[in-house]
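>>> what follows is a predicted structure for the sequence shown.
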Amino acid sequence: MSSAPALADDCRFDDRAGLLAMSPEAFDNGPDEGWDALAERAGCQLEIAELFTAYRQQAKAAGHAGLAWHEATMRADAGQRDPAIALMRLTYKPHGADPEGWNHYVDATIAFLDDDLPALKRARARLAKLPMPLGNAREQGDDERPAGRPQLKIVDALIRCMYQPYALASESCPEP
């Protein structure tokens, strides 16, 4: 995703009211329905982040931490590190309720945004130490799907592209 500024008309939403009226599930995950249908608009990250802000202010959005995460990544893509970090912190899961390692992934992403490579590497190590989740592709004998934690691949890209813009590091950091 490009972070180059777009023209104002390019970032207008055809049906903002309709988007805000969607259920949280449709808004967050609906293929070609919710915000993801807009994310391909280059340079519109701040407009999309503002849409998330408006959506999250509605009562129906309570308890949907993924909305804060997506807003945070849009703000990080646009270079708004401090607001992105504040939003990312809202997505932590309670201690003991995170067998998948989400909190370590959040820690790693915040460390990247803070330009703290040692903290990023520590978070990666904690994430890598977790047992593989049930239903892992290799445990099921399916060698076609990648095994492991998808967050680990992203964290490795953040390490490779440390001190680069978040949009590059999280989306298209070149392999070594």
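Perfect, I can see it now. Keep in mind that this is a model prediction, so the values were computed, not measured.
>>> going forward, measure contacts between C-alpha atoms and count neighbours the same way
OK.
>>> look at the residue nearest to Ala37 when sequence neighbours are not counted and say how many residues are nearby.
Among residues not flanking Ala37 along the chain, Pro31 sits closest, at 7.3 Å (C-alpha to C-alpha, 6 or more residues apart in numbering). Applying other C-alpha atoms under 10 Å, we find 11 residues neighbouring Pro31.
>>> Pro31: helix or strand, and which one exactly?
If you go by DSSP states H and E, Pro31 is not part of any helix or strand.
>>> another one to put next to it:
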Amino acid sequence: MPISTSLLLAAPLFAQLATAPDCSALLQQHLKTDLELPWQTFDQTEGQGFRVLAAAGCSREAGDLLEAWLAARQREQRSVHWHLAQQRAEQDDRPAAIQAARKALNTEETADMPLRWNDYVLATIAFLERDRSAFDRHRAAVAAARERYAGNALNLKLLDRLGRHFELSYLGAQKAAPQP
């Protein structure tokens, strides 16, 4: 193969390497600035907090930043634990993802609440544990309440993707093409 052809074939790889973020440096930068951010900014605002690292494809470091924020705050925050679970699941660290997801459960949820949060979380845990029966049961509870609350319909889309690609990793199932 001529050198010019080899260079053309390697060009996309070099471009990808040149644009790939330095996740470690990005984490260090955000550890200096983000641990004092209020919950709303750190956890819920696009382009802020852990979301910067997650958007850059640095899910391991995004999880590390979430853990550091929780440790600095010494508090339980369900949504932060949930986002930590998602980041660890994307890295296929199932034990850490499951542990964080369990901390995201709403201990005060009742059957009459419109958002089926616990069923969503428990279905995701069942996916990570490869427990199809539990996954189907919790997914069905979310599906049954999809008309009661918009969040259920959104969560059901992800659960359906996980269900269709049950054999894949969490990240693989998330990235799999949705059915028409």
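Nice, thanks for sending it over. If you're wondering where the values come from, they're calculated on a predicted model, not measured in any experiment.
>>> please state their TM-score.
After superposition, the two chains reach a TM-score (TM-score structural alignment, normalised by the length of structure 1) of 0.79; 157 aligned residues with a C-alpha RMSD of 2.4 Å.
>>> counterpart of the residue nearest to Ala37 of structure 1 in structure 2?
Aligned by TM-score structural alignment, Pro31 of structure 1 pairs with Glu46 of structure 2.
>>> how close does that match sit to Pro114 of structure 2?
Distance from Glu46 of structure 2 to Pro114 of structure 2, counting by C-alpha to C-alpha, to the nearest Å: 25 Å.
>>> what of Ala173 of structure 2?
Ala173 of structure 2 is 27 Å from Pro114 of structure 2, by C-alpha to C-alpha.
>>> those two: who's more crowded?
Taking other C-alpha under 10 Å, Ala173 of structure 2 and Pro114 do not tie; Ala173 has more neighbours (21 against 17).
>>> report how many residues lie close to Ala176 of structure 2.
Ala176 of structure 2 has 14 nearby residues by other C-alpha under 10 Å.
>>> please say which position in structure 1 it maps to.
Aligned partner of Ala176 of structure 2 by TM-score structural alignment: Cys173.
>>> I figured its match was touching Ile159, is that so?
No: applying C-alpha atoms under 8 Å as the test, Cys173 of structure 1 and Ile159 come out as separate, 9.5 Å apart.
>>> how far away is the residue nearest to Ala37 of structure 1 from Leu38 of structure 1?
11 Å.
>>> excluding chain neighbours, what is closest to Arg160 of structure 1?
Nearest to Arg160 of structure 1 is Cys173, by C-alpha to C-alpha, 6+ apart, at 7.2 Å.
>>> what about the one you found, distance to Met22 of structure 1?
Distance from Cys173 of structure 1 to Met22 of structure 1, by C-alpha to C-alpha: 33 Å.
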